[in-house]
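*Asks:* model this:
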Amino acid sequence: MRANANVLADLYNRRPFSPLKGLMTSEAVALPRAALVGNPSDGYYGKTIAFTFRDFSARVTVDEVTGLPLPETPLLGAALEVFNSYCARMGSEVASDLAMLFESDIPYKLGLGGSSAIVIACLRALAGHSGYDLSPEVMADLALAAERDVLGIPAGLQDRVVQSIEGLVYMDFDRTLIEGRGFGEYVVLDPSELPLIYVAYMPDAAEGSEVTHSELRGRFEAGDPKVMSAIAEWKDLTDQVRELLDSGKGAAIGPCLDRNFAIRRELGLAGAGTIAMAEAARALGASANSAGSGGAIVGTYDGPEMFSQLVEALRQLGASVIAPSI
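*Replies:* Below you'll find the predicted structure:
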C-alpha cells in the first residue's frame, strides 16, 4: 500500500522544502513504538492507534568521509537508496561518500518497530546531512519504501507514521485517502488521557513482522471473509478507543485491547509466547493486546500492586515488563 508518489510530490511543494545548512556529521534518533489497538490493519486500509516510547532508541550517525564505501548494512543501505531517489526526484544532489553507523537497544524482532526505527533515524540523519526538512508524511513513505520495496519486507505505514510524528497517534489509512492524496489521516492524541500502560516483551518469542504480514496479505488479496471481517472490527475498535480517550474515559479501553487480541488469535496471527504473556496478564486482571507482530504485548493495569504482579508473573515466562515513557 505505497502512498501515491505523484500526490506526495505535490505535498513536498506545498510544505517548506528549502535547503538548510547541511552538516558534515549528522546524528539522529528514532523511538520504538507499541501498537495499542487496530494493528495489523494498517497494511489493509484500516485504522490504528499507536505510541512511541522513550525507554529505548535507535541512533544513526552519518559522516562525510571521502573514499569510504557505501554501507553494507541492509537497513541503512535501503534508507540511503530511497533517500537518493527522493533527492533525484527533487532535483538535488544525491548523498555519496558517506560513513553510516547505527546503534540500537530496541529489543530485536519483537514487534516494537526496531527495524523501522533504524530506517527513520537514518533518514533523519541523511536529511540533516543534506540540509532538508522531511515532512512526517514523506518520511513515513520513504521508510516504508526502504523496507518493503527495496528489501522486500511486507509492512504497513503504521510504524513509520507514528515514529515520524512521535507520541500517541490515531491513524486512518482509508483507501480513498491513500489512493487519492497519498497518505491517511493522522491525529496526535493526548497521552495524558491514557490509563496506566505496560509493555512486556519476551526475547525467546522473537518473530519478524514479515511472518504475520506475508500470511495476512495473501488472505486479504484473496478476499478471505474472516480477514475482511477482522479488519472491519479492528477499525471499529480503534474508533471506540479514540472516542473513549477523547471523552476522558481512558480507563475503559481495556476490553477493546482484549478483543483486538482475540481477533488475532482467531486468525492464527499470535505466536505461542505472545499468547502465554497475554493469558498471564489477563489472569491478573490486566488487559493485553499484541504490541506488534512479534513477541511483545501492551495493555492496561490498575496500579502499583498489579504492576508488580505483572513483572513477577511474566518474568517466570522469560519476559520483561516496563511502564513505558510515552
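
*Asks:* Please make it C-alpha for all contacts and neighbour counts, starting now.
*Replies:* Noted.

*Asks:* show me the contacts for residue 197.
*Replies:* By Cα atoms under 8 Å, 6 or more residues apart in numbering, the contact set of residue 197 is 298, 299, 300, 301, 323, 324.

*Asks:* Look at the second one and give its secondary structure.
*Replies:* Secondary structure for residue 299, judged by DSSP: H, G, I helix; E, B strand; the rest coil, is strand.

*Asks:* do the same with the last one
*Replies:* Classification of residue 324 by three-state DSSP places it in coil.

*Asks:* I figured it hits residue 198, correct?
*Replies:* Yes. Here residue 324 reaches residue 198: they are 6.3 Å apart, a contact under Cα atoms under 8 Å.

*Asks:* quick one, strands of the stretch 101-250 of the chain?
*Replies:* With DSSP state E, counting those that start in this stretch, the ranges of strands along the stretch 101-250 of the chain come out as 168-172, 185-189, 197-201.

*Asks:* quick one more, to check against the first:
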Amino acid sequence: MLCSDQNFDIAQVIRFFRSKSGELAIYYELEEGEKCCSRGIVEVCPESHRITRFLEKPQEGVTASRLASVVFYCLRKDTLSHLSDFLLQQPNVEDKTFGRFWEWLINEIKFPGLSDYTKWLAHYSAKQQESPARPITCRSYARVGLMGNPSDGFNGKTIAMTISNFWAEVTLVESQTLVLLPHPLNDPTEFGSLQDLFRISRKEGYLGGLRLLQATCKKFYQFCSKQGIALTKQNFTLKYDTNIPRQVGLAGSSAIVSATLKCLMKFYNITEDDLPKPVRANFILNVETDELFITAGLQDRVVQVYEGLVYMDFSKQLMEERGYGEYIPLDMSSLPVFWLAYLGDPSDSGRIHSNVRQRWLNGESDVVEAMKRFAELTDQARAAFQSKDWPRLAQLMDENFELRRSVYTEDCLGPGNLRMVQLARQFGSAVKLPGSGGAVVGLCMDSQQLMEMKRAFQEAGCVFCIIVPYCPADSAVQRSK
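*Replies:* A predicted model of the protein is given here:
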C-alpha cells in the first residue's frame, strides 16, 4: 500500500507505477472543523510512508489520525480478485461499499507496502532539476471594435477584431516559489527624482500590470477549487510585457489577463473542457470587474479568447439563460484596409462611459432605444462583411459614431476624440471609436487619401498605423510550417 500527501506529482506517480507494481492511495490532512466521520481515515507510518490502517468514516475518538483518503486509488489487476471474497463476507447491503472494501483489504489482507517510493520520488525530482521545464509564453492581441460598441455592456451586439499591431505577452516558468515580476516601465518602484515620479505617474497612472497578474492567479485558483479541479503543487514565476498603448481603449488590460490565463491553463493542463471559451471570456471580465473594479464590457474578452473577427450577441435572454451570448467568428478573407490613430497623451479611457449605464438601468428611453439601434447596425454590418460590401460598412461605421455622440454627448466624448473624427472626415474616411476613447478606427477606400490622412494625423501629434488583422487560422498555418 502506497500513499502520498498533497505534494504528490501525478506524472511521477505514473512513471513509478510503470516501473513497479503495487497499490496507491492519496491522502490529505483534514481542515480544522472537518469531522473524521465524514471521510475514510488512514493511519500512516512516518518512516515507511505506508498506510498501516484504514478506517471507513470512524466515530470521533476511534483514531487520532486526521489524514483523510480521497477517492483516488491505483490497484493491481490481481487485487480485484479479492472483491468477490469481500462481497461474500458482507451480509448487509450498506456495508458493500468501496470504502469498506478498502478497509478490509488493508486491515485484514494486509498487502505489503512499497518502501522504495521515497527513493523513486527523489530520483524523478532530481531528473526534473537536471532538465528544467521550458518557459511557457502566450500572447493576447489588442482589439478594435468595428461595430456596435459600446452596446456590449447593455445587452447589445458588436463586431470586433484582434489586430497583430499590438499585443500583451506573458511568460511563465516553473520555480521554487511563486513570483510575480514587476514590469520595469509599467510597474516602477524606483525613480530618478521626484519630478520623474510626477511625470511617470501623470502619464502612466498608478496601476500597472502586476495587479492584473495577481488578480488572475487568485481568480484561477478560486475557479479551480470551486469546480473541483485538482492543481498540482507546482510554483512558477510570471512576467509580462506589452506594447498595447495605454488608456486608448484597445483592451490592453484584458490582453494581459487573457495571456496570463493562457499560461496558467497550459502549466496546469487545464483543457477546453475544463474552461470553455465562453466561460473563459466571463472569467477574464470578472477578474477586472469583480477583483479590480475596472469599468469594462464583455466584447474585449470574447474577441481576445476567440481571436480574429467575431460577431457577438449579448441579448438579455441569452445572458440570463446560459450566462454568455452568441459568439460567431466571421470570414477574414479579402478584408478592406482599416486604419487606427490614437492620441499621444490620452485620458483614462474608462471615464468615457460617464452616467450612461445608470440612465440605461433607469430605463431612460433615449438610451434604451440607442442600444437597440447599435444592435441593428451590427446585424447590418455583419451582412456587409458577408457580402463584402465595404462602402455600406463604411456608412454604418459613421452611423455608429453619430449614434454614440447623440447618447454620450460631445462633452463626454472629449475634444481629443472629436478632433480625430473631424480630421478623418476631411479625407472622406469612415471613422468611429474602437473602444472607450483615446483612439479612432476608420475605413478609407481611397489609397491616396489614406496616405495624406496619415501625414495629417502625424502632424497633429497622433500615432497613425495601418491595421494588420490577427487571424488565428493564419497563425496556426505559420506554426505548422
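
*Asks:* Looking at neighbours, which among the contacts of residue 197 of structure 1 is most surrounded?
*Replies:* With neighbours taken as other Cα atoms under 10 Å, the top of the contacts of residue 197 of structure 1 is residue 300, carrying 30 neighbours.

*Asks:* Quick check: the aligned residue for that one in structure 2?
*Replies:* In structure 2, residue 300 of structure 1 lines up with residue 443, judged by TM-score structural alignment.

*Asks:* Could I get the contacting residues of that match?
*Replies:* Residue 443 of structure 2 neighbours (Cα under 8 Å, 6+ apart): 336, 337, 338, 339, 394, 429, 430, 431.

*Asks:* now swap in residue 327 of structure 2 and tell me
*Replies:* With contacts defined as Cα under 8 Å, 6+ apart, the neighbours of residue 327 of structure 2 are 302, 310, 311, 312, 313.

*Asks:* What's the ChimeraX line that selects buried ones from those residues?
*Replies:* The command below creates a ChimeraX selection of those among those that count as buried (16 or more other Cα atoms under 10 Å):
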select :302,310,311,312,313
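
*Asks:* okay, the contacts of residue 327 of structure 2 in JSON lines with distance to residue 121 of structure 2 next?
*Replies:* Output for the contacts of residue 327 of structure 2, formatted as JSON lines (distance: Cα to Cα, whole Å):
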{"residue": "302", "distance to residue 121 of structure 2": "42"}
{"residue": "310", "distance to residue 121 of structure 2": "48"}
{"residue": "311", "distance to residue 121 of structure 2": "50"}
{"residue": "312", "distance to residue 121 of structure 2": "49"}
{"residue": "313", "distance to residue 121 of structure 2": "51"}
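
*Asks:* Now render the strands of the stretch 101-250 of structure 1 as CSV, adding distance to residue 258 of structure 1.
*Replies:* Listed next are these as CSV, based on distance: least, Cα to Cα, whole Å:
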stretch, distance to residue 258 of structure 1
strand 168-172, 18
strand 185-189, 21
strand 197-201, 14
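
*Asks:* For residue 38 of structure 1, find the nearest of those strands.
*Replies:* Taking Cα to Cα, strand 168-172 is the member of the strands of the stretch 101-250 of structure 1 nearest to residue 38 of structure 1, at 9.3 Å.

*Asks:* what's the mean distance for the closest one versus structure 2?
*Replies:* Its aligned residues in structure 2 lie a mean 0.5 Å from strand 168-172 of structure 1 after superposition (mean Cα distance after the TM-score superposition for structure 1).

*Asks:* any idea how far residue 241 of structure 1 is from residue 228 of structure 1?
*Replies:* Per Cα to Cα, to the nearest Å, residue 228 of structure 1 is found 20 Å from residue 241 of structure 1.

*Asks:* To clarify, my last question referred to residue 303 of structure 1.
*Replies:* From residue 303 of structure 1 across to residue 241 of structure 1, the span is 20 Å (Cα to Cα).

*Asks:* Looking at those two, which is more packed in?
*Replies:* Set residue 303 of structure 1 next to residue 241 and count neighbours by other Cα under 10 Å: residue 241 wins out with 26 against 12.

*Asks:* Identify the residue of structure 2 aligned to that one.
*Replies:* Taking TM-score structural alignment, residue 241 of structure 1 has residue 381 as its aligned residue in structure 2.

*Asks:* OK, contacts around its match?
*Replies:* Residue 381 of structure 2 neighbours (Cα under 8 Å, 6+ apart): 147, 392, 393, 396.

*Asks:* Now, those that are in strands?
*Replies:* residue 147 (DSSP state E).

*Asks:* out of the contacts of residue 381 of structure 2, which are inside helices?
*Replies:* 392, 393, 396 (DSSP state H).

*Asks:* Any idea how many residues pack against the last one?
*Replies:* Meaning residue 396 of structure 2. Neighbour count of residue 396 of structure 2, defined by other Cα under 10 Å: 23.

*Asks:* quick one: which of the ones in helices among the contacts of residue 381 of structure 2 is nearest residue 476 of structure 2?
*Replies:* Taking those together and measuring to residue 476 of structure 2 by Cα to Cα, the closest member is residue 393, at 28.4 Å.

*Asks:* Can you tell me what that closest one aligns to in structure 1?
*Replies:* Under TM-score structural alignment, residue 393 of structure 2 pairs with residue 253 in structure 1.

*Asks:* That match against residue 244, yeah?
*Replies:* Yes. Assessed by Cα under 8 Å, residue 253 of structure 1 is found in contact with residue 244 at 6.8 Å.

*Asks:* Quick one: map residue 36 of structure 1 onto structure 2.
*Replies:* Alignment note (TM-score structural alignment): residue 36 of structure 1 maps to residue 146 of structure 2.

*Asks:* hang on, I meant residue 121 of structure 1
*Replies:* For residue 121 of structure 1, the aligned position in structure 2 is residue 259, judged by TM-score structural alignment.
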